[in-house]
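Please find the sequence and the predicted model below.
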Amino acid sequence: MDSLRQRPLRVLAADDSAVMRRVLKTIFDLHADGIGTGLPAMELCGCVRDGMECLEAAARLRPDVLLLDLEMPRLNGIEVLQRLREQGSALPVIMCSAYTEVGARSTLEALHHGAKDYVMKPGQQCDFASALDLLMGQLMPKIAALALPVAASGGSLELVGKRPALPSVLTMPARPVLRPVAASAVMPVRVEVVVIGVSTGGPSALEQMLPGLAKDFPVPVLVVQHMPKLFTGALAERLQRRCAMRVKEGVHGEQLEPGTIWIAPGDAHMEVGLGASADRRRSRAAAITLHYSGPLNHCRPSVDYLFGSAAKLYGAGTLALMMTGMGSDGLEGALAIHRAGGVVLAQDQASSAVWGMPGQVARAGIAAATLPLGELAGELMRRVYVGRRGAMREPALNAVGETAPQAMRREASYGVY
């Protein structure tokens, strides 16, 4: 951590809005004056107005984190990301997104192209002081989360932009890795549900992992991804185009079915429980419950609500996966699953954008396995098919004999996405 004491984290911002540039400059001035206790020193080392200026400034200033607008003159945010990728840069990028349907889709596209996270631009109805508070609360912890791991591991902050990039959708393996596991690690109880918690870096990670699950996956899958409402709907639509399984945004009261992935809608907590018409003697006749209680762990939806409800309903039949994300949301729910006899898996540090949520599970000693992103789908399939008739399925093929990941790579190369 010596490098943190030597100099502040350096942030480059690119935004064509003069108002937004003023907000950002004020935020960093306030932080330098001591507001934001508990976070490292940070400075705005540059503030540019378009994509070409951004690329030039990034090469000249060597920032630790880039804050990037989506819509800019000359080169937009996605084009900047593509240029950085072509140059071999792994500079952590945080997108500035508008809270609109177009903004949601564009942000997901930016995450697909290598952005690590995003923050929401204040709405036009916000006054200047409110805009400062909203953006500062989102932005500063994310900058620290993306830059600090290098310093904590003994590296220099100047090398943040040279970290190996996470595997992208375009370079992922065609089929999930099926890892041989010792017989002692086989689950003693048949899996009845898979629950997944994910946050920072999640959309890209889900795009890489979920297409590896077979179309006839024999249990329902429920996912809490920390995102606003417009974004979770767009994410479900995007994943539906890539996955063999059906992908939907969660609907209150809908009965759970095998072969379907439900994404928790933003601004609502998602749980599993007995449906109103379910025979209570059949404890697996489950349905989705949505509610609007206050944020838990500063999150709505919260992973803890989903995991805790699965532990109560399915007990030892629950298989949980904690993926990349900042903070500790989901730890209490994971502990409940572990106490109920279920199994908890975690994504490893090397393949996580931020090893906060999975790291908490690993450090608590309740992770049955800590695995890289490329092995998660294969591990879920291996465990889910234990105790079921027939061998574990390979990923489903489409009409031209491709797996979902193979089709994604082909379609991406022709600009479909």
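Alright, I've got the coordinates.

alpha carbons only for contacts and neighbour counts from here, please
Noted.

Wait, Gln255 touches Thr289, no?
No. Counting by C-alpha atoms under 8 Å, Thr289 is not a contact partner of Gln255; they are 9.6 Å apart.

Look through the chain and tell me its longest helix.
Counting residues, the longest helix found in the chain (DSSP state H) is helix 128-152.

For that one, which residues meet the burial criterion?
By 16 or more other C-alpha atoms under 10 Å, the buried positions in helix 128-152 come out as 131-132, 134-136, 139-151.

Who are the packing partners of the following helix or strand past it?
Counting by DSSP states H and E, the next helix or strand C-terminal to helix 128-152 is strand 193-198. The contact analysis (3 or more C-alpha pairs under 8 Å, 6 or more residues apart in numbering; DSSP states H and E) places strand 193-198 against strand 221-225, helix 303-314, strand 318-322.

Export these to TSV and append columns for distance to Ala18 and mean neighbour count.
Output for those, formatted as TSV (distance: least, C-alpha to C-alpha, whole Å; neighbours: other C-alpha atoms under 10 Å):
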stretch	distance to Ala18	mean neighbour count
strand 221-225	32	28
helix 303-314	37	24
strand 318-322	40	28
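
Would you format these as TSV with distance to Glu56 included?
Below are the helices and strands packed on strand 193-198 laid out as TSV (distance: least, C-alpha to C-alpha, whole Å):
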stretch	distance to Glu56
strand 221-225	34
helix 303-314	40
strand 318-322	38
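
which one of those lies closest to Ala336?
Distance to Ala336, taken as C-alpha to C-alpha, is lowest for helix 303-314 among the helices and strands packed on strand 193-198, at 6.1 Å.

Tell me which other helices or strands the closest one touches.
strand 193-198, strand 269-274, strand 318-322, helix 331-339.

another one to put next to it:
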Amino acid sequence: MAPVLRVLVVDDSAVVRQGVLLLLEHVPDMVVEVASDPLIAQQKMKSQRPDVVLLDLEMPRMDGLTFLRQLMREEAPVPVVVCTGLAGPGSETAVRLLQEGAVEIISKPMLGVGDFLRESRARFVESLRNAARSRPRLVRRTSVAVLERPSSPSLLTVTTDKVVAVGASTGGTEALRQLLVSMPPDCLGLVIVQHMPELFTAAFARRLQQVCRIEVKEAAQGDRVMRGRALIAPGNRHLRVRRSGGHYEVDVLDGARVSGHKPSVDVLFHSVARAAGPNAVGVLLTGMGDDGADGLLAMKRAGAATLAQDEASCVVFGMPRAAIERGAVGEVLPLGEMGDALRRRARSP
């Protein structure tokens, strides 16, 4: 018999609380508790800790963002799915919530919430199950300065014959922030796939640009891969790397989902294996599923160095585990050591 999944719904709307209760009452392995604000939720959590929290943002006495931050400071944070009308796709609020530790954002309408809940039953069940399997990381508040980038354009205009390809999914927004913040201005050019909906990636790239010493941007057709730059695949578009003379460029493509995703890490990694071969590094970070495992194996067979994040530092160890099991990974590292590993490879011939 499957273990019972305990869901705590924290929302000041009686319509939403009742709607979720009705939505999940026939899911055999889910038990739902409700709270009309975070203070009531805190009291309930003292007697029965949930496996996942479904959280609204705008509530009396304490807002949802403050409650999320409190949850993420606990030694064993409870996974949180945010369901709100205040964080639409691509909004700064949505990206901020992901960086603060939310596993997923579900955007609910301001009107017709009851119909929305009924129509979205499958998505809610899948989101709650996925979140419960994740392992949110403890978030310690640190002050992050907005960094000045070098005034000299030289580091950002030198093409490179090496490329770093990175794939991430659940938990990847924070993992990528930590990785990219550690990169020096002359780091190897990076191409990145983070599983994100359309419109989210541009806002995500802008937030990273504010805190990194390198240029971070949402990839556009024909962008060059160069030192000091990270290109992030747009949501709902595949990203491919190709060789163009003495440098690399990217193609941003439509098409079917690959490995269940668009953008797909497998699409990126296979293209880098073809274009760069041994002049590449593949990095697979936290995420659910197996996207990227086949592509990383192709990179390894082409002579590339291949790295995967270790289980202890992952929010979800799905994608790295799949790649390790297929023999695609040359080195397994904690997230905190990834930056040093890439810097060493930048200096090697």
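Arrived safely. Just so it is clear, the structure is predicted and the values come from calculations on it, not from any experiment.

circling back: quick check: which of the helices and strands packed on helix 303-314 of structure 1 is buried the most?
Mean neighbour count (mean count of other C-alpha atoms under 10 Å) peaks for strand 318-322 among these, with a mean of 28.

equivalent range in structure 2 for it?
Residues 280-284 of structure 2 are the counterpart of strand 318-322 of structure 1, counting by TM-score structural alignment.

corresponding residue for Ala368 of structure 1 in structure 2?
Using TM-score structural alignment, the equivalent of Ala368 of structure 1 in structure 2 is Gly330.

now swap in Ala336 of structure 1 and tell me
Using TM-score structural alignment, Ala336 of structure 1 lines up with Ala298 in structure 2.

try Ser351 of structure 1
Ser351 of structure 1 maps onto Ser313 in structure 2, by TM-score structural alignment.

Surely that match is in contact with Met338?
No. Checked against C-alpha under 8 Å, the pair Ser313 of structure 2 and Met338 is beyond contact range at 11.2 Å.

more neighbours, the two?
Met338 (22 against 18; other C-alpha atoms under 10 Å).

ok, the nearest residue to that one once chain neighbours are set aside to Ser107 of structure 2 distance?
In space, and not counting its chain neighbours, Met338 of structure 2 is closest to Leu179: 6.9 Å by C-alpha to C-alpha, 6 or more residues apart in numbering. Distance of Leu179 of structure 2 to Ser107 of structure 2, computed by C-alpha to C-alpha, to the nearest Å: 28 Å.

Quick one: residues contacting the residue nearest to Met338 of structure 2.
Neighbouring residues of Leu179 of structure 2 by C-alpha atoms under 8 Å, 6 or more residues apart in numbering: 335-336, 338-339.

Go again with 10 Å.
Counting by C-alpha atoms under 10 Å, 6 or more residues apart in numbering, Leu179 of structure 2 touches 212, 335-340, 342.

ranking the residues you listed by neighbours, who comes first?
Most surrounded of these: other C-alpha under 10 Å gives Cys212, at 24 neighbours.

Setting the sequence-adjacent residues aside, check what's closest to the counterpart of it in structure 1.
Taking TM-score structural alignment, Cys212 of structure 2 has Cys243 as its aligned residue in structure 1. In this structure, Cys243 of structure 1 finds its nearest non-sequential neighbour in Pro211, 4.2 Å apart by C-alpha to C-alpha, 6+ apart.

Around the one you found, count how many other residues there are.
Pro211 of structure 1, neighbours per other C-alpha under 10 Å, totals 27.

Residue in structure 2 paired with it?
By TM-score structural alignment, Pro211 of structure 1 lines up with Val181.

isn't that match right next to Arg207, touching?
No. Using C-alpha atoms under 10 Å, Val181 of structure 2 makes no contact with Arg207, being 11.4 Å away.

Which stretches in the stretch 1-150 of structure 2 count as helices?
14-24, 38-47, 64-72, 92-100, 113-119, 121-133 (DSSP state H, counting those that start in this stretch).

Residues contacting the helix or strand just after the longest one, please?
Elements were assigned by DSSP H and E; along the chain past helix 121-133 of structure 2, the next helix or strand is helix 154-157. Taking C-alpha under 10 Å, 6+ apart as the criterion, the residues outside helix 154-157 of structure 2 that touch it are 150, 185-187, 189, 214-215, 224-229.

Any quick PyMOL command for the buried ones out of the residues you listed?
Buried residues within those, by 16+ other C-alpha under 10 Å, are selected in PyMOL with:
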select buried, resi 185+186+187+189+214+215+224+225+226+227+228+229
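
Ala293 of structure 2: which of the contacts of helix 154-157 of structure 2 is nearest?
Gly189 (21.5 Å).

ok, the aligned residue in structure 1 for that closest one to Gly197 of structure 1 distance?
The equivalent of Gly189 of structure 2 in structure 1 is Pro220 (alignment by TM-score structural alignment). From Pro220 of structure 1 across to Gly197 of structure 1, the span is 15 Å (C-alpha to C-alpha).

Kindly report the same for Val221 of structure 1.
To Gly197 of structure 1, Val221 of structure 1 is 11 Å away according to C-alpha to C-alpha.

Touching both of the two, which residues are there?
By C-alpha under 10 Å, 6+ apart, the residues touching both Val221 of structure 1 and Gly197 are Ala320.

part of a helix, is the residue nearest to Cys243 of structure 1?
Yes. Counting by DSSP: H, G, I helix; E, B strand; the rest coil, Pro211 of structure 1 is located in a helix.

what's the spacing between it and Arg242 of structure 1?
6 Å.

same check, this time on Pro149 of structure 1
Pro149 of structure 1 is 31 Å from Arg242 of structure 1, by C-alpha to C-alpha.

ok, for the corresponding residue of structure 1 for Pro60 of structure 2, nearest residue in space, not its chain neighbours?
When structure 1 is aligned by TM-score structural alignment, the residue opposite Pro60 of structure 2 is Pro73. Nearest-residue entry for Pro73 of structure 1: Asp50, 5.2 Å, with adjacent residues in sequence omitted and distances by C-alpha to C-alpha, 6+ apart.
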